[in-house]
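[1] curious how this folds, go ahead:
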Amino acid sequence: MITIVPTLDCNFKCIYCYESNCKDRYYMTRDTAEHIIKYIDTFTPNGGMLRITWFGGEPTLALKLIYYISDAVSDILLRKNASYFSMIVTNGYLLDKKAALRLRSYGVEEACITIDGCAESHDIRRPLKSGKETFDTIIKNIIDISDIMNVCIRYSVDRDNMEEFSKFLDILEETNIKEKIRIEIIRIEAYSYSDSIVKNRELSTCEFSKVYPELVKQVIERKIKIDFLPTQNRTSCSALLSNHVVIAPRGELHKCIYTVWNSAESFGRVDKFSKLNENLVKWMNASPTDNQDCKNCKVLPICVGGCLRSMVINDTVFNDSEDRCIQHKYNIEKLIKLKYIQSIFEK
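    The predicted structure is shown next:
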């Protein structure tokens, strides 16, 4: 599993984004891309499985580089008879039909697009750097690409926009795309440098766990796809996977997407890869069983300790009061009941 960050630059100015703390707007070079291609060739076994996630910053600002790497990856997959899955996590503003067709031709099957409420709320929270609104363009793009690639709409919830969720579902029904997309509901997290307005809007994990089942129920009743129960092949944190690596724009290797702006946390470079590194060891040695609360928790088998980053790094990017527990600790029984209701609606 590889997450590639072609740039930390972004065309949005989101009010809460952790990446606003990063001043590096560097774009990955063709030379670094070549090293990534060699890395993928080296570590993809014959008949194996390769999974690539394109992340940012905003990855659609570097589409030419994505196309270049993806083209080379296609040759590797053919030569090694390997399986492949690829997705892109994007704000959706530049992901128009033309871009989607090109990405799909290279095996990028899914786009995960973030929405923060209906137009008025979303455009305040997620405007372009110029201040221009983005909601209408994103919805148009979702409509245009939903027949080309799988679309996951990641609806971000806080105290102020959770009441808009039903209205947002109305929009999906009015545009006739509800059967072509799936919904993921997440909570907006404030960071240590976020302003007081953002922090006051934030729902704690426990608070979110109370709101979440009702939001899921609304999605089920509209017969829109949603996955809301953890499964055996998932973890709450990709950094927990021994075969997962994040490659930053300058070719630095990381375990966590939230450290790519901090070179001190990398465990090597894609052109000078070493299997043993002090930073890598601290990530791989982190264990939830070192924490007594985790050790005694009923959801440990599906959580595996939650956010690994909060276990191994002490810094001020996240709030001091960050709760790394997953919401299932508080609402798993309600969600199991909703799964039964969903099975009835799907008949």
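
[2] could you use CA atoms for every contact and neighbour count after this?
    OK.

[3] what ranges does the stretch 201-347 of the chain have for its strands?
    Along the stretch 201-347 of the chain, counting by DSSP state E, counting those that start in this stretch, strands occupy 225-226, 245-247, 253-254.

[4] can you pull up the most central residue in the chain?
    In the chain, the residue lying closest to the centroid (C-alpha atoms, centre = their mean) is residue 89, at 5.8 Å.

[5] could you also give me the structure for this next sequence, so I can compare it with the first?
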Amino acid sequence: MKASQYNFIFNDIIENTDKTVLYNSRTGALAVLEPEYYKQFCELTNNGLAINNDTYLKNLIECGYIVEDNMNEKAYVKVNLLKNRFESSNLMLTIAPTMACNFRCVYCFEKDQYHNKTMSEETAQSIVNFVKTNASKLDTLNVTWYGGEPLIAMKQIVRISEDFLEICKENNIQYTASVITNGYLLNKEKVQTLISCGVNDIQVTVDGPKEVHDLRRPLVSGRGTFDVIMNNLKQIKGMIKIFMRINTDQDNWLNLHEIVGFLKENSLLENVIPYLGLVTPTNGKYEGTKCLTDEMYSKFNLKFMSENDIPISYIYPAPKGNYCSADKYNSFVIDPLGHLYKCWSDIGIIEQCVGIINEDTSVKWNTELLGCYLLYDPTEDEKCSDCKYLPVCLGGCPHNRMADFNICEQYRYNLQEYITECTKVLLAGQLTENKKEVSESC
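    Below is the predicted model:
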């Protein structure tokens, strides 16, 4: 047997101890070894000496730290990627029932797409028919309500959700749904309605304390929005899981700890899970000079999580099946007119449309653009092929890659620091698996 090509070995990250930490990016395994066990591991991988402890040997194999001599791990990563990318029993839809928005956020990449139109009954029915046509092949249906501000179009959310729930019931399909909202309209009544529509969790964006947030995320009129959002969160406390995205750049990163302090003071932190989102110059709609570099963001993100006691499991460097919904075959973003996109950063840009749902549920595909999203192979890419971070990165954000932006994941810049923090939690018996995929939307 041989050592995995995706092993990372850290000998000096646990203070006042001579223990060794092993991390494997292909399996996501994390282990702390006593000196004698690490010695045996080295003797096996360097000199071919056998390990006589069957339990220890079994654990090393199961965790992927050692593999058969003839195993091609990169091929395994590729097969796993293709299996997940083209798996078709799970349909993922991100639906914008309107592109209208009551906010005018300073960094918004949808500024040119705002209009007051909401989804027509004909388009809503076409989407329902599309799901109904594919229902016999589905095990799960996952829906994210998006915008614009989706809560402006509650009527369309309710109407489509009722049909989705009925289709899933008839075909024994597991249904999950979430909402991405600015939080201004998120009162108790709407949350009760959303829960009845099968919504499991909600993402709200708050960009720091009141004086910072109100400058960055005002109403169309210019009036602040922080107080209304916070009052809404207090009103709906305990009703549903809330993820709070904090969009981060050089204008607000020094004030972000204050919003966590506010959540604690108002007993909201037990129901609201804050996390940082990196503001990028998406589609050229924001000054790139204000954005943090990926390296700066990586270091600050870990510092923010650690200092504010936010579960480190949310940023554990776990291996991916595919990068995101954009490079997944059976996943689409749908605008109010029925246009299909692969990435929600493209919504409303007709040139980036990969198809449109017609009333008869047939779709005329833009196969060239689909291919750009679905046929990229990081295992054959010159920059990515032999990278040890490949299983947790898979070539990085497809949208950034196609726009010639940096595609390396944050772990590349300070993996040791991430593993150090995760090891502390592991040793404290607190590290648990996190299965929630955090939205990368604004």
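
[6] superposing both, give me the TM-score.
    With the length set by TM-score structural alignment, normalised by the length of structure 1, the two chains reach a TM-score of 0.89; 336 aligned residues with a C-alpha RMSD of 2.3 Å.

[7] picking up where we left off before, any idea which of the strands of the stretch 201-347 of structure 1 is most buried?
    strand 253-254 (a mean of 26; mean count of other C-alpha atoms under 10 Å).

[8] how much does it stray from structure 2?
    Following the fit onto structure 2, the mean deviation recorded for strand 253-254 of structure 1 is 1.2 Å by mean C-alpha distance after the TM-score superposition for structure 1.

[9] for that strand, the distance to its chain's centre please.
    Chain-centre distance of strand 253-254 of structure 1: 17 Å, with C-alpha atoms, centre = their mean, to the nearest Å.

[10] that one maps to which residues in structure 2?
    Under TM-score structural alignment, strand 253-254 of structure 1 corresponds to residues 340-341 of structure 2.

[11] which residues touch that stretch?
    332-334, 347, 352-357 (C-alpha atoms under 8 Å, 6 or more residues apart in numbering).

[12] neighbours around the counterpart of residue 333 of structure 1 in structure 2, how many?
    Here residue 333 of structure 1 is matched to residue 416 in structure 2, going by TM-score structural alignment. Counted with other C-alpha atoms under 10 Å, residues neighbouring residue 416 of structure 2 total 17.

[13] repeat for residue 381 of structure 2
    11.

[14] so what's it up against?
    Applying C-alpha under 8 Å, 6+ apart to residue 381 of structure 2 gives no contacts.

[15] would you mind finding the match for it in structure 1?
    So, by TM-score structural alignment, residue 381 of structure 2 is matched to residue 291.

[16] now do that match against residue 305 of structure 1, distance only.
    From residue 291 of structure 1 across to residue 305 of structure 1, the span is 9 Å (C-alpha to C-alpha, to the nearest Å).

[17] same question, residue 297 of structure 1
    For residue 297 of structure 1, the distance to residue 305 of structure 1 - C-alpha to C-alpha - is 9 Å.

[18] same question for residue 39 of structure 1.
    30 Å.

[19] ok, now residue 66 of structure 1?
    From residue 66 of structure 1 to residue 305 of structure 1 the distance is 33 Å (C-alpha to C-alpha).

[20] these two: who's more crowded?
    Under the criterion of other C-alpha under 10 Å, the comparison of residue 66 of structure 1 against residue 305 puts residue 305 first, with 28 against 19.

[21] what's the spacing between the residue lying closest to the more buried one once chain neighbours are set aside and residue 15 of structure 1?
    Leaving out its chain neighbours, the residue that sits closest to residue 305 of structure 1 by C-alpha to C-alpha, 6 or more residues apart in numbering is residue 288, at 4.7 Å. According to C-alpha to C-alpha, residue 288 of structure 1 and residue 15 of structure 1 sit 32 Å apart.

[22] and for residue 184 of structure 1?
    Distance of residue 184 of structure 1 to residue 15 of structure 1, computed by C-alpha to C-alpha: 21 Å.

[23] then residue 234 of structure 1?
    30 Å.

[24] equivalent analysis for residue 202 of structure 1, please.
    For residue 202 of structure 1, the distance to residue 15 of structure 1 - C-alpha to C-alpha - is 12 Å.

[25] more neighbours: these two, which one.
    Neighbour tally, residue 202 of structure 1 and residue 15, criterion other C-alpha under 10 Å: the higher count belongs to residue 202, 20 against 16.

[26] the more buried one and residue 189 touch, don't they?
    Yes - between residue 202 of structure 1 and residue 189 there is a contact under C-alpha atoms under 8 Å: 6.1 Å.

[27] stretch 204-217 of structure 1 maps to which residues in structure 2?
    With TM-score structural alignment as the criterion, stretch 204-217 of structure 1 aligns to 293-306.

[28] in the matching stretch, which residues are buried?
    Residues 293-295, 297-302, 304-305 are the ones in stretch 293-306 of structure 2 that count as buried (16 or more other C-alpha atoms under 10 Å).
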